[in-house]
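>>> quick one, structure for this:
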Amino acid sequence: MAGKTTASTSDEPVEYEVLIGINYPPNKRAEPGDVVTDLPYGSKALLLEVGAIKQVTK
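The predicted model follows:
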């Protein structure tokens, strides 16, 4: 199996669609309709709860 690589779904970043414009560190802005993968870890739960983002991949 040398030279073979397998993609693991756990290694893929989770994508979130922005529903309400948000600013997040470091100095980034996402507008409604943008799909982002680099949201700060501690902010995701709150942003999901208030409806600012929705998860589009698992």
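>>> make it CA atoms for all contacts and neighbour counts henceforth
OK.
>>> and for Ile22, the neighbour number?
14 (other C-alpha atoms under 10 Å).
>>> one more: Ala45?
Counted by other C-alpha under 10 Å, the residues lying close to Ala45 total 11.
>>> let's see this one next, to set against the first:
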Amino acid sequence: MNRKLQAIAQRNLIDNYQPEQLGVSWLGAAFNHSMSLYYALSTLGLIGWFAFFMNWIGK
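I've put the predicted structure just below:
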């Protein structure tokens, strides 16, 4: 990601650009607020499939 930011700075003729260290572990990336919607939707999907296979729905 730092290389991309550096390339953008060069393309936009920004001199003396000092990028910050962008270090995130996979655990920090997996459990953040942006991913919570995906986890909620996948949980609802799994519950729906479980209910379908148990013949609670879809008869």
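>>> can you give me the TM-score here?
Overlay of the two chains. TM-score (TM-score structural alignment, normalised by the length of structure 1): 0.19; 18 aligned residues with a C-alpha RMSD of 3.2 Å.
>>> can you give me the neighbour number for the nearest residue to Ile53 of structure 1 once chain neighbours are set aside?
Using C-alpha to C-alpha, 6 or more residues apart in numbering and skipping the chain neighbours, the partner closest in space to Ile53 of structure 1 is Val18 (4.5 Å). The local packing of Val18 of structure 1 (other C-alpha under 10 Å) involves 22 other residues.
>>> you'd agree Val18 of structure 1 is up against Ala30?
Yes - assessed by C-alpha atoms under 8 Å, Val18 of structure 1 is found in contact with Ala30 at 6.8 Å.
>>> can you list residues touching both of those two?
Counting by C-alpha atoms under 8 Å, 6 or more residues apart in numbering, the common neighbours of Val18 of structure 1 and Ala30 are Val36.
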